[in-house]
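Chemist: here's a sequence, model it:
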Amino acid sequence: MPAPRNTAIRDRHRATIARGKPPCGICGDTIDYSLTVAPGEHGKRCTGPTCTGCVPHPMSYVVDHVIPVNRGGPDILANKQAAHRMCNRAKSDRTDGGPILRRSGSLTRPNRT
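Modeler: Coordinates of the predicted model:
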C-alpha cells in the first residue's frame, strides 16, 4: 500500500515546479502562472454577493502526475509536471496522454483498432 499523500510535500513540489515556469507537459503551450479563477464565473454553491469569480480558470496551473497515482505512479517530484487545469482534466488518469496532442504536431496518437 502506498504511503499517504502529504500536503506539505505536495505544496513544496508545486512551488518547485512553478519556479521554473515550464510549459504544459500535456499540450506544450505556455502557462500563465498568475491565473487563478475565471472572472465572473460562479460555482453552484456560490452565495457571495460580492464574489468576482470562484470557478478555477481552465488554463490555470496545476500539477499533473505523469503516471497517475491510481495506476501505480509514485507521488514524487520526478513523476510530476506542470499542466493547464483543462489539459489535466482531459488527460484524467490515462497514461497515454489523453485526447490532447502537443500542438507542434510532433506527436501522433497510436492507431486503436
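Chemist: CA atoms for contacts and neighbours, from now on please.
Modeler: Fine.
Chemist: and the helix or strand where I17 lies, what's buried?
Modeler: Here I17 sits within helix 7-19, counting by DSSP states H and E. Of all the residues in helix 7-19, those buried under the rule 16 or more other C-alpha atoms under 10 Å are H13, R14, I17, A18.
Chemist: ok, residues contacting that helix?
Modeler: The contact list for helix 7-19 (C-alpha atoms under 8 Å, 6 or more residues apart in numbering) reads Y33, V62, V63, L77, Q81, A82.
Chemist: what's the closest non-adjacent residue to R103?
Modeler: C27 (6.2 Å; C-alpha to C-alpha, 6 or more residues apart in numbering).
Chemist: er, V63 I mean
Modeler: In space, V63 is closest to A82, 4.9 Å off (C-alpha to C-alpha, 6+ apart).
Chemist: let's compare: structure for the following, please.
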Amino acid sequence: MARWQGRKGRPWRRVIAQLKATNRTCWLCGHAIDVDLPVTHPLSFTADHIAPRSRGGAPTLDNVRPAHRRCNSQRGAKVDFRPPLRTSRPW
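Modeler: Have a look, this model is predicted:
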C-alpha cells in the first residue's frame, strides 16, 4: 500500500473533487464561491481545515470545509476563530 502523500496525489484530489461537488459556499463568510476563478484570485476556492494541519488535523473530507482564499488566509491556524457576523446590508 502506498504511503499517504499529504496534500498532493490522488487521495487529496478526490477530497477536493467531492468538496467542490457538494458545497460551494464559504463556511467562514457564508457567500458563494466561484470555482472558475484563477487560483491566485482572493475569492477563489480553497479547502480550509477545521483542525489545522499544523496542529495535527487530518487531510480528510471530515476535516475540510470550502472557503475563499481570503477568508482562509485571515483564519490562519487558529482553532477558536469566529467568523465575522453577517449584517443585514452592505456597509
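Chemist: before we move on, the earlier item: could you write me a ChimeraX select line covering just the buried ones among the contacts of helix 7-19 of structure 1?
Modeler: Selecting only the buried entries of those in ChimeraX, with 16+ other C-alpha under 10 Å as the criterion:
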select :62,63,77,81,82
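Chemist: in helices, which of the contacts of helix 7-19 of structure 1 fall?
Modeler: Using DSSP state H, no member of the contacts of helix 7-19 of structure 1 sits in helices.
Chemist: and the contacts of helix 7-19 of structure 1, which two are furthest apart?
Modeler: Largest separation among the contacts of helix 7-19 of structure 1 by C-alpha to C-alpha: Y33 and L77, giving 18.7 Å.
Chemist: if we can go back for a sec, now the buried residues of helix 7-19 of structure 1 in a markdown table, with distance to R102 of structure 1?
Modeler: Listed next are the buried residues of helix 7-19 of structure 1 as a markdown table, based on distance: C-alpha to C-alpha, whole Å:
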| residue | distance to R102 of structure 1 |
| --- | --- |
| H13 | 24 |
| R14 | 22 |
| I17 | 20 |
| A18 | 20 |
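Chemist: and the strands in structure 1?
Modeler: For structure 1, the strands defined by DSSP state E cover 61-65, 80-84.
Chemist: let me know the angle separating the last one from strand 61-65.
Modeler: Computed with axes from the mean of the first three to the mean of the last three C-alpha atoms, to 10 degrees, the direction of strand 80-84 of structure 1 lies at 140 degrees from that of strand 61-65.
Chemist: start and end residues in structure 2 for strand 80-84 of structure 1, please.
Modeler: Mapping strand 80-84 of structure 1 onto structure 2 (TM-score structural alignment) gives residues 64-68.
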